[in-house]
Each structure stands twice: as C-alpha cells, then as structure tokens.
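>>> Quick one: sequence plus predicted model below, questions after.
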Amino acid sequence: MQPLAGQDLLHTQPHPMHWLATATAISAVIAVSSLVQPPSATATAASASSVKDAPVAAAAPDPGRVTFPVNCGPNRLDVVRKVSGDLDGAGGIQTVAVVRCHSGAGTPPSGVYVLAQPSDPKAAPRIVATLLAPAQRLSVQDIDLEGRVVSATVQGYSSPDVPRYMPDVHKTVKWQWQGGKFVQSELPADTATEGA
C-alpha cells in the first residue's frame, strides 16, 4: 500500500540513532582496513623509505665553472670536449675537460684537465690533474673514457718548419690512475714523410 501524499512513514525518517550507527560502522571498517594491509603495501613502503635514504649520485663537475690556467689573451677559452666517470675507482665522479683558446682559423694547442667537485656542491670544481698542457703544442681531436682509462687522439708538428695548417704527427695517448697518480702511455708517433 502506498502512502498518501504528504504522509510520512515512521521508518523512512532519519533519526539521530541511525546516523550514529552508520558513523560507527564506517569508522570500524576504516580502522580494520588500516590494520590489515596486503604484503605488497608493506614492501612498497619499505622500498620507498630505502630510496629516500639512499645517497644521491653526485653530478659530474661542470667545466664551465672552472678557471683554467690558460692565457688566451683577448680570445675566450673554449671547452671543446669532456668525458666524466670514476677515474680513480674511489666512487666519485670526475670530469676530463679538453680546452683551447678560441680561434677563427687553425687549431690552437689543447689543454686536458681532470676536475673534481669539492664536498660543498656550491663550490666550483677544482683542477686535480693536468694530463696535457697547451705548452706541449698538441691538439686533441677526440677523447674517450673506457672504464677508467682516458684516451685521446692528438696531432701536432714534428718541427717548426711544418706548416701550421698541416700537422704531421698523429698519435693516441692514454692515461690511467695508478699508484695515486695518472700514468701516461702512448702509441708510437706516426710522423708523415715526404712522398708518403
């Protein structure tokens, strides 16, 4: 039987006791669900905590923040190549930077420097080793890092009589950290001769 318009049924009206019972039931469900979690939820929480506590990998030293010991006069100094890695096996990251004075023509000699980041991340990286000084009058054509071995293809001149646009000495130089310093080794120089 349907109620007449305007007539209320007693059991369809909400009472404060109904609201109290509903709130109690919902609270019980929430309490039980917070105590009973699937195993994956605990593992995920532990993993997130481990990731949060893990040390952040240090960024490679930026050669753009370094003042190199190269006098270019009125020209700027260019960082032409760089490679980064753990060169000494101590767990830190170093950068090997190849620099040379900017020139519109010709190939100025290169300098090759190893940079390390001080413990203060806001401090500029510092030069910890010079692998190749510009005074050696060699130009780096390519540089590579394989494991902890730095290798570079360089070119230069066998004598002051060789035209500056035609380097005649080409060799590969390698550096590796051994006994607390970088040790250099190289393949024999390939010096071009006339008629070759």
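Thanks, I have the structure now.
>>> going forward, measure contacts between C-alpha atoms and count neighbours the same way
Will do.
>>> ok, then the element right after the longest helix seen in the chain?
Assignment by DSSP state H gives helix 16-35 as the longest helix of the chain. Using DSSP states H and E, the helix or strand that follows helix 16-35 in sequence is helix 39-53.
>>> now what about whichever helix or strand comes after that next one, what contacts it?
Counting by DSSP H and E, the next helix or strand C-terminal to helix 39-53 is strand 77-85. With contact meaning Cα atoms under 8 Å, 6 or more residues apart in numbering, strand 77-85 is reached by 60, 63-64, 70, 92-102, 142-145, 148.
>>> Check it against this one:
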Amino acid sequence: MTERRIPGHARSGLKHWVLVAAGCAAVVGGALGATSATGAVTAGQPAGDPVAAPAPEPAPEADLSKVRLPLECGPFPVAVSLKTSAVLDGKPLTVAAAHCQADMGTPPDGVFLVGADGAPVALLPDGEGLTVTELAIRSDGSIRGRARGYSSPDVPRFSPDLEVELTWKRSGGAWTKTETKSSVQGA
C-alpha cells in the first residue's frame, strides 16, 4: 500500500488558521467602524466625554406619494430621483427632483417644492431638459442644485455636455432662480 502525502501548500496548520482569523477580524472590524451612509470610518468616543450630544432630528418630509406633481407623463408613473427636507421659518419643506418613469432612457427632471400644505410649486420645469444630480436646502433658506444638460439638440442624449449650478432664493412670496452653466470636463 502506498502512502500519499499532501503537499505542504495544501496542508492547514496553526499558522494558517491564525492568519484566517486575523483576516476575518479585520474585515468585521472595518465593517463595524464604517457608517452605512458614507462608508467613512467613525472615530470612537473620547474617554473623558461620558455622554455624547444627541443627533439632530431629521426634518419631516412630505409624503410625495400623496402629492400630485405637475408632470405630464401620460401612462407612465412619476419617479422621484432626489429629495431633501428642512424646516424653514418653523414650517416643513421638501424639495424633490422628479421625472416621468419611461421604459428606456433618462427623461428630464423637474424640481418641485412641497410645503406643509402639500401643494407643489414648480421651481424647474422638466421642459428645460436637465437631469438633476444634487439638491440641498441651505441654512439661509436658499435651495442649491446641480444638473447636467445639453448645449444644443445636436448633442447626443447619452452624453450631456453642460453642467448647470442652480440656486433658488426667496424674494417676497416667490422663488427666483439663478443658474451658471459650464462645459462638462472631457466633453
């Protein structure tokens, strides 16, 4: 009877299992130390600080499923691509970028402001042909956005060549929009 010997690289010993355990501990420790929203590693609490400050409460959001946004979508449903909320002057406010959910392509977005009464106000009509990539409500009450678009109808729809910085500010009872257009890098 012949004896078969397992090659050294195929045998597992104590050294092998210690390395496997250390690798698993590193992966689990990294996953526990990262926040789910950003993936950034969070620092531990200092030893001298027994009680951490409470996290700020999120601003109440309007239930956009109950709001009829002024988009003409025909048989297609409305899809909200971005939204953000804040409390301004003691009133909850939600800003949303939405478009018609088509079967193919990326339809342009409209930006809508929904207040406590639930009535939407159009800040950016979808007819401007922009795809909104960022929305934020600033502490001064202004709304900031970033979008991509096209300099002419001849630009292929799969390759936007403009980046648009959008800002809305309240003046009286209305919102005024300012925009700054620049070429997309590499376009």
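Thanks, I have the structure now. Source: prediction; values computed, not measured.
>>> related to what we said a few turns ago, which bit of the second structure covers the longest helix of the first structure?
The alignment of helix 16-35 of the first structure onto the second structure (TM-score structural alignment) finds no residues at all.
>>> which of the contacts of strand 77-85 of the first structure count as buried?
For the contacts of strand 77-85 of the first structure, a burial check counting by 16 or more other Cα atoms under 10 Å picks out 60, 63, 93-102, 143-145.
>>> Quick check: the two most widely separated of the residues you listed?
Ile93 and His102 (27.5 Å; Cα to Cα).
>>> what are the ranges of the helices in the second structure?
14-33.
>>> From Ala98 of the second structure, how far off is the residue nearest the centre of it?
Residue closest to the average C-alpha location in the second structure (Cα atoms, centre = their mean): Leu82, at 6.3 Å. Leu82 of the second structure sits 7 Å away from Ala98 of the second structure, going by Cα to Cα, to the nearest Å.
>>> now do Ala21 of the second structure
Separation of Ala21 of the second structure from Ala98 of the second structure (Cα to Cα) stands at 48 Å.
>>> and what of Asp63 of the second structure?
To Ala98 of the second structure, Asp63 of the second structure is 14 Å away according to Cα to Cα.
>>> Could you do Glu179 of the second structure as well?
Using Cα to Cα, Glu179 of the second structure is found at 19 Å from Ala98 of the second structure.
>>> What residue, apart from its backbone neighbours, is nearest Leu113 of the second structure spatially?
Setting aside the residues directly before and after it, Leu113 of the second structure is nearest to Val95 in space (Cα to Cα, 6 or more residues apart in numbering), at 4.6 Å.
>>> Pretty sure that neighbour sits against Gly118.
No. Taking contacts as Cα atoms under 8 Å, Val95 of the second structure lies outside contact range of Gly118: 11.5 Å.
>>> Mind listing the shared neighbours of the two?
The contact sets of Val95 of the second structure and Gly118 do not overlap (Cα under 8 Å, 6+ apart).
>>> dump the residue contacts of Lys174 of the first structure.
Lys174 of the first structure sits next to 149-152, 184-186 when contact means Cα under 8 Å, 6+ apart.
>>> okay, now Val169 of the first structure: neighbour count?
Here the number of neighbours of Val169 of the first structure (other Cα atoms under 10 Å) works out to 16.
>>> same question but for Val79 of the first structure, I mixed them up
Burial of Val79 of the first structure is recorded as 17 neighbouring residues (other Cα under 10 Å).
>>> Check Ile30 of the first structure too.
Neighbours of Ile30 of the first structure under the rule other Cα under 10 Å: 10.
>>> Tell me how far it lies from Ile127 of the first structure.
To Ile127 of the first structure, Ile30 of the first structure is 60 Å away according to Cα to Cα.
>>> With Ser40 of the first structure instead?
48 Å.
>>> Over to Tyr165 of the first structure?
Distance, Tyr165 of the first structure to Ile127 of the first structure, using Cα to Cα: 31 Å.
>>> between those two, which one's more packed in?
Neighbours were counted for Tyr165 of the first structure and for Ile127 using other Cα under 10 Å; Ile127 has more, 20 against 10.
>>> thought that one was touching Pro118?
No. In this structure, Ile127 of the first structure is not within contact of Pro118 by Cα under 8 Å, at 10.4 Å.
>>> check contacts around Ser139 of the first structure.
Listed by Cα under 8 Å, 6+ apart, the contact partners of Ser139 of the first structure are 107-110, 154-156.
>>> out of those residues, who has the most neighbours?
Going by other Cα under 10 Å, Ser110 tops the contacts of Ser139 of the first structure with 26 neighbours.
>>> What is the burial count for Trp24 of the first structure?
Slight slip there: residue 24 of the first structure is Thr, not Trp. Counted with other Cα under 10 Å, the neighbours of Thr24 of the first structure add up to 11.
>>> Ok, Ser47 of the first structure next?
For Ser47 of the first structure, using other Cα under 10 Å, the count is 12.
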